[in-house]
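Build me a structure from this.
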Amino acid sequence: MAEVNLNRLSVFVALVRAGSFTAAAEVLGMTKAMVSQHIARLEAELGVTLLSRSTRRMTLTEAGSTFHAACLRILAEAEAAIAQVGRGQEKPSGTLRLTATGDYGTAVVAPALADFLHLHPEIQADLVLDDHMSDLIAERFDMAIRMGWLRDSNLRSARLGSFRQLMVASPAYLARRGTPRVITDLASHDWVALALLATPLRWTFTAPDGSRRTVRMRPVAQANNVTATHALVLHGGGVSVLPDYLVTDDIRDGRLVVLMAQYSLPDCGIYAVYPGRQPPAKVRAFIDHMRATVATPA
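Prediction:
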């Protein structure tokens, strides 16, 4: 049996509903000859006769009647599937599968996601925290929250906001080693490096007058994620640069001290990244929710 052209199923159903080739042609917007040709080819593809024709009337054969009932179910299921996809584009629903880094995911994304689920009870969530860049398509993620500077890719992105990079140390460390006063002092201090960065030991600072100074740090320890780097610094391991969303409470409560605040490091972007040109409503809704979350001070 040849491969069946599924487009002919709708022509067959329309013909049976209309009751004649002439009436079906009018409904379908095609010629009577074209309708007849579609049915003839469908019968050839199936290898059965669907209709008994005479000069005055048309009737379904036994095979045609059975096939017609099956076609009605198939087309109804297709229409329902199309409608369901359309609703997914219009109203947030289903499971939102997303990924983020361990530090930002714990500190910001997870709390924001909990609030989002309260607002949208028809949505479920699957949050995966991973400091390595996931393949959204291969791992079937709806979206990712990514930090810093985006690499070129075929994915779409939406900027959510930004965060500041702050150089910090614990009071215990500063009591033991002294507080650096000028940029050149940093080269002699204990540095806790974040191994994920492209240049974890070389940092360029901008002075109030706009001049830039680059310093190479002396590492005493390194960690492969921001959370571990934060813990090392918090417990007196040394000096490091950490994101503001992770250290704001520590600075406020005196557990960490900002060093040489007059010098600045570049702000880093926070992005929602997703595959496809038209993200579903659940993704669009969470992007809006994250924008509001990032824009609202904690």
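
going forward, measure contacts between C-alpha atoms and count neighbours the same way
Noted.

mind listing the helices for the stretch 51-200 of the chain?
Taking DSSP state H, counting those that start in this stretch as the criterion, the stretch 51-200 of the chain contains helices spanning 62-90, 102-104, 110-119, 171-177.

ranges for the strands of the chain?
With DSSP state E as the criterion, the chain has strands at 51-53, 58-60, 94-100, 123-129, 143-148, 156-163, 165-169, 190-194, 202-206, 212-216, 218-223, 240-243, 257-258, 268-274.

For His68, which residues are in contact?
For His68, the contacting residues are Phe12, Val13, by CA atoms under 8 Å, 6 or more residues apart in numbering.

From the opening residue of stretch 233-241 to its closing one, how far?
9 Å (CA to CA, to the nearest Å).

Actually, stretch 35-55.
16 Å.

Distance from it to the middle of the chain?
The chain centre lies 48 Å from the centre of stretch 35-55; the measure is CA atoms, centre = their mean, to the nearest Å.

And this one, please, so the two structures can be compared:
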Amino acid sequence: MDMPGAMIIFAQVVDSRSFSAAAVRLGLSKSAISKQIAKLEDRLGARLLNRTTRTLSPTDAGQDFYERCVRVAREVEEAERAISHLSTEPRGLLRLNAPASFGRDYIAPLVPEMLVRWPELRIDAVFDDHFVDVVAQGFDLVIRITKLQDSSLVARRLAHCRRLVCAAPAYLERHGVPKTPADLARHDCVLYSYAADQGEWQFVGPDGRLETVRVDGRLRVNSAEVMMAALRAGVALAMPPDFLVGPDIAAGRLVPLLTEYENPFGAIYAVWPHNRNLAPKVRAVVDFLVERFAVEPIWAPRG
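Modelled structure (predicted):
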């Protein structure tokens, strides 16, 4: 038998002083209540209730058992409230991963606001450029800047993103301005180790045709900071994401090149494992990020 359920029924019977009234409160039939009490007495080997045609009261053993049943019923009620609270309020530990530069510049400034907004939320933020296995490494939420292909994950687009060929004015003065993607083969290009297209850059031209260009250079990096240092110093050109170089382009420190061509790069996504009952902490943070990145381009100053 369901012992906790039987204890809750018994407590209701004693409180109601009637099988009929307890049945109404619990949404059960009077006969079902009577059978549960009989099974309970058989299991315990003790008579729990004194029954007459007009009154019903606990025996001494029943009174002692009733007090324990009340505690169980109260704990069940508190557990239900706690679970209900968990199902609506963001709380607990959120393990979050994002690319290093994007995490530092765009996620980190939002973390304090998250902590203030949700006092019961804790955040373990890991910012690096390694490709992580969301499930195997136990992340609740990962920011990816790419074309999504993994169907085992759920994704929500946060913002548009494109890669821009760019260089410092000093580099262009020394080496000239590339006019077509094919011209890049003659330039010193920074190669990014984690990019899928390290030595082959792709472009879609105004006519919609895809063009692939083999590029090379003296510098290969696994750090966006090193790439940006090389760009700003004028020693090479590169094709970083627009959120990384947008402020430098706006300030005139870098010049965008081949702007009539698009690199088929993808977008910025929040991704998480498939879960029919999505945790409130994940849902809340994703909604928050969608709201914050609604202004595009995302590097534009907020008024």
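
any idea which of the helices of the stretch 51-200 of the first structure is most buried?
Of all those, helix 102-104 has the most neighbours on average by mean count of other CA atoms under 10 Å, namely a mean of 19.

how big's the offset between that one and the second structure?
Aligned to the second structure and superposed, helix 102-104 of the first structure gives a mean residue distance of 1.3 Å (mean CA distance after the TM-score superposition for the first structure).

Now render the helices of the stretch 51-200 of the first structure as TSV, adding distance to Met34 of the first structure.
As requested, the helices of the stretch 51-200 of the first structure are exported to TSV (distance: least, CA to CA, whole Å):
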stretch	distance to Met34 of the first structure
helix 62-90	19
helix 102-104	61
helix 110-119	52
helix 171-177	85
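
Of those helices, which is nearest Ile287 of the first structure?
Closest of the helices of the stretch 51-200 of the first structure to Ile287 of the first structure is helix 110-119, at 10.4 Å (criterion: CA to CA).

Taking strand 94-100 as reference, get the angle to the closest one.
If you take axes from the mean of the first three to the mean of the last three CA atoms, to 10 degrees, helix 110-119 of the first structure sits at 170 degrees to strand 94-100.

So which elements touch helix 110-119 of the first structure?
Counting contacts by 3 or more CA pairs under 8 Å, 6 or more residues apart in numbering; DSSP states H and E, helix 110-119 of the first structure packs against strand 123-129, helix 281-295.

List of residues touching the last one?
Contacts to helix 281-295 of the first structure, defined as CA under 8 Å, 6+ apart, come from residues 88-94, 96, 109, 112-113, 116, 123, 142-143, 158, 160-161, 272.

do stretch 125-133 of the first structure as well
Outside stretch 125-133 of the first structure, the residues within contact range by CA under 8 Å, 6+ apart are Thr95, Leu96, Arg97, Leu98, Thr99, Ala100, Thr101, Gly102, Gly105, Ala110, Leu117, Asn225.

10 Å - rerun?
94-106, 109-110, 113-114, 116-117, 134, 141-142, 144-146, 196, 224-226 (CA atoms under 10 Å, 6 or more residues apart in numbering).

residue in the first structure matching Leu26 of the second structure?
Residue pairing (TM-score structural alignment): Leu26 of the second structure is matched to Leu28 of the first structure.

Quick check: its match touching Arg17?
No. Leu28 of the first structure lies out of contact with Arg17 (CA atoms under 10 Å); the separation is 11.5 Å.

Those two - which one has more neighbours?
Set Leu28 of the first structure next to Arg17 and count neighbours by other CA atoms under 10 Å: Leu28 wins out with 14 against 11.

Run the chain-centre distance for stretch 273-293 of the second structure.
How far stretch 273-293 of the second structure lies from its chain's middle: 5 Å, per CA atoms, centre = their mean.

Mind listing what's buried along it?
By 16 or more other CA atoms under 10 Å, the buried positions in stretch 273-293 of the second structure come out as Pro273, Ala279, Pro280, Lys281, Val282, Val285, Val286, Leu289, Val290, Phe293.

can you redo these as CSV with distance to Asp60 of the second structure?
Output for those, formatted as CSV (distance: CA to CA, whole Å):
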residue, distance to Asp60 of the second structure
Pro273, 55
Ala279, 47
Pro280, 47
Lys281, 49
Val282, 51
Val285, 55
Val286, 57
Leu289, 61
Val290, 62
Phe293, 66
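
From these, pick the one nearest Arg214 of the second structure.
For these, the nearest to Arg214 of the second structure is Phe293 (33.7 Å; CA to CA).

what's the distance between that closest one and Glu173 of the second structure?
With CA to CA as the criterion, Phe293 of the second structure and Glu173 of the second structure are 36 Å apart.

now swap in His130 of the second structure and tell me
Counting by CA to CA, the gap from His130 of the second structure to Glu173 of the second structure is 35 Å.

now swap in Asp64 of the second structure and tell me
Distance of Asp64 of the second structure to Glu173 of the second structure, computed by CA to CA: 93 Å.

can you check Glu120 of the second structure too?
Per CA to CA, Glu120 of the second structure is found 55 Å from Glu173 of the second structure.

hang on, isn't Ala170 of the second structure packed against Arg232?
Yes. Using CA under 10 Å, Ala170 of the second structure is in contact with Arg232, at 9.0 Å.

so what's in contact with those two at the same time?
Arg253, Leu254.

tally of neighbours for the equivalent of Gln222 of the first structure over in the second structure?
Structural alignment (TM-score structural alignment) places Gln222 of the first structure against Arg220 in the second structure. Here the count is done by other CA under 10 Å, and Arg220 of the second structure has 15 residues near it.
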